[in-house]
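[1] let me see the structure of the following:
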Amino acid sequence: MQRAVLVLGLVITSASAYSTKVQQSIISSFHASQFSLTRNCQLQFNEFFSNFTMDQYSWALQMADATSKIPSGLLSLNFAEMGDFQQCVSIEASTKTGTILGKYCLGSLIVKETTSSDHQNMRGMFSFEKFGVISLVLSVKLLWALCLPDGCTTDDANLVGNFLLTNVVGEEVGVRFSDLLCQTVKEVNPPLTNGAIVTIAILALLLSTVLLSTLYDIFCIFYGHKSCPMLVKGFSAYTNSKKLFKMTTPTPDQLPCLNGVKCLSMVWVIYGHTFSISRVSPVTNAKYLMEWTDNWYSMIIHSASFSVDTFLTIGSALMSYGFMKAKCKNVRFNLFLYYLHRYLRLTAPFAIVVLVSATLLKYMGSGPQWPLVDQTLQQLCVNNWWVALLYIQNYVNDTDMCVGHSWYLSIDFQLYLISPFLLCALWKYPKACLSFLVLCVLWFVGVSFYVAWVYELHAILSSFYGNPKNYEKYYYYLTHTRCVPWFIGLILGYYIFKLKQDKLRLKLNKTLVWIIWAVCFGTMLTCVLGGHSTLRGEEYDRWGNAFYIALVRPVWSLAVSWVILACTNDYGGPVNWVLSLPIYQVLNRFTYSIYLTHVTLLYIISYDRKRPGYFSNFNLAYDFWGILWFSAGLSYLLILMTESPIIVIEEILIRSFDKKKHRKRDV
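    This next block holds a predicted model:
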């Protein structure tokens, strides 16, 4: 058995330039070592050694070959050696002791604390201290893989792995394996659960309904039937696709520039998520990734979170503007239907994403890190699906969210719940309510400052010395710290309504307009790049970080408000032309479903990788465009199965509700 470990060690180090010297070190250490492996592991290792040959079909050679080697590019911080996952789990050998399967274990390298001069020199050369801090921010990991017979336990893997690394690298480096990331072919191909079967049946039923409805709808159209049942049209891909891809000329009371703002904001969100989530997979040039993240231009990606504030501003502005228009036309307000409309529209597609996340994710791929999909994505939805569908998980379980990026939906829906009271007050008592909304803005700016001050939050997410978990837990996910742009949007929507209702136009001097636009763009650029050189140091600036966190999002929201106000009052110029292009009408109909699907898709792709990637600007852009269009295709199916039908179902329910009310009045 010990001789088998020796063979593994020799194969592992065969690629090293110093292989002869390292092999001699392993041999001398091997004779002085004693292992206490489990009985099954010892028996299988005996079989391993007796069957080890240099024949390419030797399962023992394949097992040794699938184990990690010393990689090249160590000076580039290439410590993400993952071996050959597919080769390891594909091993199946019949021996005297029974069938032996390949067991792949992915472990984390540990740099041990020591005072030896050689180790200190090594730590300085590879910048391990800084690398350890950055690994928290960038998800950069020190990885090492071992392929063993399946009779070996995780403890056996730790013994063998640490022995090999001790003789290859030295006592300064060790490895830690866990049961979670040790897999055989049985774990790679698990049987379908009852929940997975039910989910597949539901998806098949929805797709079948769409297909049959489409065929019947086409039959009605092309064979002389003037009318087709309303519910059938609601599921018809033909009718709904015509609506989805239709472009119309905006009417005077519409705000077409908002379509462009929303689409561009969603693109920014996807680009930011592509960077942050794709870094879950290890890279071979972690040093360059560190340097890239430390540069000012990385702030363009890290500042994608401002898109959330843009959506909050736009959402509340549309809500305020639409409510005022409805009241002006004497449309009766029904609180129950107001809430029902919002809940159905949000929840229909979201429920499908939650259902798939809770039942099917672990069957969608495989890889060294794939078990993390079940642990960090699927199990969270199994346990917390109901919290997600109630839109309260940003407060109830902020660290264990089902479909983690849905925290925005919780904030949006919670603010929607209080909106009727503010909108009614804004209609009846505009001056008093506007004053109250301004006070709300100032109050919650103060709340954000207080939270940042008390918990010593780091404002710049790419800072190597901050703790992003605290930033998310105490500030980023919470409604009371993120609501300021929403209040600003309510005020904006009201003033846009007043200007359009009274057929007024802002009368601004042309020079003043240019000055405001310059200030607006300068403000946005400052929000994106500001703080890079002043708030990223090792020494924490409490005042600077607290003021930045409290003010940057309200200021960004005010700049976005000017863009919208200018574009709706003929002061937008080329900006308004770009934002109001008809193509945005089409793209805007896909934004919600793309938002729901793209993050899960990113995690699936990242955890499914069998080899470390290479980070570059071109690869990042390539991944982004792939994710954008892949998620657009998925969102198209999601819209046909949920969003389009729910619009028709909602209309049927409202008609039924109105008929009952009319009958009661007649009686």
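[2] going forward, measure contacts and count neighbours with C-alpha atoms only.
    Noted.
[3] and after the longest helix seen in the chain, which helix or strand comes next?
    In the chain, taking DSSP state H as the definition, the longest helix is helix 194-222. Using DSSP states H and E, the helix or strand that directly follows helix 194-222 along the chain is helix 230-235.
[4] can you list the buried residues in that following helix?
    The neighbour-count check on helix 230-235 (16 or more other CA atoms under 10 Å) flags 232-235 as buried.
[5] export those residues to a markdown table and tack on distance to V552?
    Listed next are those as a markdown table, based on distance: CA to CA, whole Å:
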| residue | distance to V552 |
| --- | --- |
| V232 | 48 |
| K233 | 46 |
| G234 | 43 |
| F235 | 44 |
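[6] which residue comes closest to G107 once chain neighbours are left out?
    F177 (4.3 Å; CA to CA, 6 or more residues apart in numbering).
[7] and this one, please, so the two structures can be compared:
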Amino acid sequence: MKILIFHIFIVIILCISGSYTDQCLDRIEAVKLTTSKECLSQLTKLCQQKDLLLSFWDSSSRQLHSGLMATNNEDLGNYDQCMSIDDADIKVKYCPFQWATQLPKNSLQEAVALVEEYNHFTPTKMLQLLQNDTFSNIVRFEDGGTEKITLIGSMCIPDGCTPDEFTAVFNPYILPVNYNVKDPTTNCFTKGAASKMSTFEIAATIGVCIPFLMVIACTAFHAWLHNKNAGEPHDFIKAFSVLHNGKKLIEISRGNPQQIQCIHGLRFLSMLWVVAGHTFASSEVLPHFNEKDVEQWRSHLYAQYILAGPYAVDTFFFLSGLLLAYGYMKQMTEVKATKQVKAIPLMILHRYLRLTPAAAALFFVSLSFLKAIGNGPLWIYMVDSINQPCRDYWWRYFFYIQNYSSEICYTQTWYLSADMQMFIVAPIVLIPAAIYYRRKLRLVVYALTALIVLCVGITIGVLYIVDDYKNDYDTHSRLSDYLVGIIGGILLHTCRTKAIKMKKVVNLAAWVVTLVVMLFLVLYLNDVLVNPTKDKTNLFYPIQRPIWCVCILWIVFACHHGYGGIMNKFLSIPCFQIGSKLSYSMYCVHAVVILYNVGSVRSYQFFNDYIILYILFGNIVVCLIVSTIWTLTFEAPMIILNKMLLGKLGSPKK
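    Next comes the predicted model:
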């Protein structure tokens, strides 16, 4: 194969050298009527500068290269070389994934065998060889073959031309290609395109910078008061002061009976699991040297440490329902039903103001200067593909209803939409529960359990009734997680002052059953992914979610009441409290961190477990740094301002 590539390259160079000067202008004249004036001018100059033309060709993808049988053949060319082309009259334009062609595999094998017969020959003999009909047919791949090798390539061309216009005159490909077959929406971009900002982007950037400036100013003023021993500043100053918010962020509580310590560990570890899953998913779509290894990796059981990441989202829904019910029971058990109903709007407003600032910051950062802070062959394409739904459907984003749409602004924010929707409907069950749980606790638990069964049944029914139902982000299929959490919050509140006694044998048996069930769910998920059937998919996904959450409920209950042993010690590690406080901002920003890493890729990547873990831990460290800034700038200030503006009336503490 290498010999074939080398010889074809020599022939191309010889053909260029021999006929370039005579035929170049004739080819330009032939396409004059179908080509723009700017492109014609640039093509004419390329006729006069072979070195410049070679730079364009050398920056573009090759059709024949090593590794055709192993890679996924989505070639990025040489982006940096393309962007480094410097000419006063011709600006460069990079076009990712612009063309595709197919090579019959057995034609390649015949070509290799034929070239081996001519292992030692001169360029003259090579030209004679090209006149041989058999070899010519093989090079043109006119004889078929059922097995095809698909090549997808990128191009570096003058900014005034389209790929079709450029290749009509200067075609570097010996095989026919089709343009824009992978993604018709893929756009070419010129050098410096990422740094150009529209009026809206400039205004959004200024808006994003205002909170940062307020944080700097308020922190400086707070520090000045502290050095002067002039007392504490106003609460508004504290809201944006890093000294105040940073102290709260690193503050660790020990032995507080009102806090469920193990929840911090569950929340933070679940967040790391989410980052792991999204890191793998993003790395999986990149071009790899060992594409077959990537395909086989999913079938390995040990790969479930990443592929079972969706269970982390179920844990988040469970914890959200648990904390809501636990706080609601503490505040509303002595309040009449009419007052509870009246408090619902204020309660929802508190929740909206709690979630929106950090999410809004993600929205405006993405639409403002994000494109300008990165570069790479896929950078602008990836940022635009994320930002387009944000521009078109911004109202879905801010009204938390985008999880029922196929176009989602930052895919991970579907969770925020589903969580907000569950929070809004939660009073339907929380108000009766707050009234009756003391007298009829069993009835409350049975009623909520019946609702869980109903939700699972509805989800299964939708999957069977609606053909090809593929919304993985709907709310109704996750409502069972939330309801299990509400049951857990009610039980924990009821038992908060009681001493729970349990025999060691019962405790051990419960732990064994819990861990075995969780392990089974993780491993069986692998079978569903590798060997999917309609019945497996339609039944397993709705049923496994509440079962997983029941297992998490046992872990929380046992750890909180002193039956967690080493598990409780691990989940209650003090530093997890800091990670837990950062988890919401981390959930918002981790996609940008992963996007930056993936969008900066220049060439084929090698895939194995070590490299994935290496990238994962790098993403985690960067996410912790960025989420700390995010928390101190957007999340923590709004928590204080929320209390200042609306107080605590009608809103359960979380």
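[8] mind checking how far the longest helix of the first structure is from the chain centre?
    Helix 194-222 of the first structure sits 29 Å away from the centroid of its parent chain (CA atoms, centre = their mean, to the nearest Å).
[9] where does that helix end up in the second structure?
    Aligned by TM-score structural alignment, helix 194-222 of the first structure falls on residues 199-227 of the second structure.
[10] could you list the buried residues of the matching stretch?
    Result for stretch 199-227 of the second structure [16+ other CA under 10 Å]: buried residues 201, 204-205, 208, 211-212, 214-216, 218-219, 221-223.
[11] I'd assumed N167 was in contact with S25 of the first structure.
    Yes. Assessed by CA atoms under 8 Å, S25 of the first structure is found in contact with N167 at 6.3 Å.
[12] return the residue of the first structure aligned against F606 of the second structure.
    Using TM-score structural alignment, F606 of the second structure pairs with Y614 in the first structure.
[13] and for that match, the neighbour number?
    Y614 of the first structure has 15 neighbours, counted by other CA atoms under 10 Å.
[14] quick one: residues contacting it.
    Y614 of the first structure sits next to 283-285 when contact means CA atoms under 8 Å, 6 or more residues apart in numbering.
[15] so which of the residues you listed comes closest to C567 of the first structure?
    V283 (43.6 Å; CA to CA).
[16] list the contacts for the closest one?
    Contacts of V283 of the first structure by CA under 8 Å, 6+ apart are 78, 80, 140, 612-615.
[17] show me what it aligns to in the second structure.
    So V283 of the first structure corresponds to H288, using TM-score structural alignment.
[18] and if you look at A425 of the first structure?
    Match for A425 of the first structure (TM-score structural alignment): P432.
[19] check the mean deviation of whatever helix or strand its match lives in from the first structure.
    Taking DSSP H and E as the definition, P432 of the second structure sits inside helix 427-436. Helix 427-436 of the second structure differs from its equivalent in the first structure by a mean of 1.5 Å after superposition (mean CA distance after the TM-score superposition for the first structure).
[20] so which elements touch that helix?
    Judged by 3 or more CA pairs under 8 Å, 6 or more residues apart in numbering; DSSP states H and E, helix 427-436 of the second structure is in contact with helix 310-332, helix 337-367, helix 441-465.
[21] about what we covered before: quick one: the residue nearest to G107 of the first structure from L6 of the first structure, how far?
    Distance of F177 of the first structure to L6 of the first structure, computed by CA to CA, to the nearest Å: 20 Å.
[22] flag every buried residue along stretch 480-488 of the first structure.
    Result for stretch 480-488 of the first structure [16+ other CA under 10 Å]: buried residues 481-488.
[23] ends of it, how far apart?
    End-to-end distance of stretch 480-488 of the first structure: 14 Å, with CA to CA as the criterion.
[24] just stretch 165-176 of the second structure next, same as before
    15 Å.
[25] now that stretch: how far from the chain's centre is it?
    36 Å.
[26] map G562 of the second structure across to the first structure for me.
    G562 of the second structure maps onto D570 in the first structure, by TM-score structural alignment.
[27] which helix or strand contains its match?
    With DSSP H and E as the criterion, D570 of the first structure is inside neither a helix nor a strand.
[28] I'd like the helices and strands packed on helix 427-436 of the second structure as CSV, with distance to K2 of the second structure and mean neighbour count appended.
    Output for those, formatted as CSV (distance: least, CA to CA, whole Å; neighbours: other CA atoms under 10 Å):
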stretch, distance to K2 of the second structure, mean neighbour count
helix 310-332, 44, 23
helix 337-367, 44, 18
helix 441-465, 51, 16
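[29] of those, give the one that comes closest to I8 of the second structure.
    So among those, helix 337-367 is nearest, using CA to CA, at 45.5 Å.
[30] flag every buried residue along the strand or helix carrying R123 of the first structure.
    Taking DSSP H and E as the criterion, R123 of the first structure maps to helix 117-126. Within helix 117-126 of the first structure, the residues that count as buried by 16+ other CA under 10 Å are 119, 123.
[31] the host helix or strand of S94 of the first structure - contacts with which helices or strands?
    Using DSSP H and E, S94 of the first structure maps to strand 92-95. Where contact means 3+ CA pairs under 8 Å, 6+ apart, strand 92-95 of the first structure is packed against strand 98-111.
[32] got the angle for the strand it packs on vs helix 117-126?
    90 degrees (axes from the mean of the first three to the mean of the last three CA atoms, to 10 degrees).
[33] list the helices and strands strand 98-111 of the first structure packs on?
    With 3+ CA pairs under 8 Å, 6+ apart as the test, strand 98-111 of the first structure has helix 85-89, strand 92-95, strand 143-149, strand 173-176, strand 182-183, helix 185-188 packed against it.
[34] tell me which of these sits nearest to I549 of the first structure.
    Of those, nearest to I549 of the first structure by CA to CA is strand 143-149, at 35.0 Å.
[35] F177 and L6 of the first structure - which one has more neighbours?
    Legend: neighbour count by other CA under 10 Å for F177 of the first structure and L6, higher for F177 (24 against 21).
[36] can you check which part of the first structure stretch 350-363 of the second structure sits on?
    Going by TM-score structural alignment: stretch 350-363 of the second structure matches residues 341-354.
[37] check the mean deviation of the matching stretch from the second structure.
    Averaged out, stretch 341-354 of the first structure is 0.9 Å away (mean CA distance after the TM-score superposition for the first structure).
[38] burial count for G562 of the second structure?
    Residues near G562 of the second structure, counting by other CA under 10 Å: 13.
[39] fine by me, we can end here.
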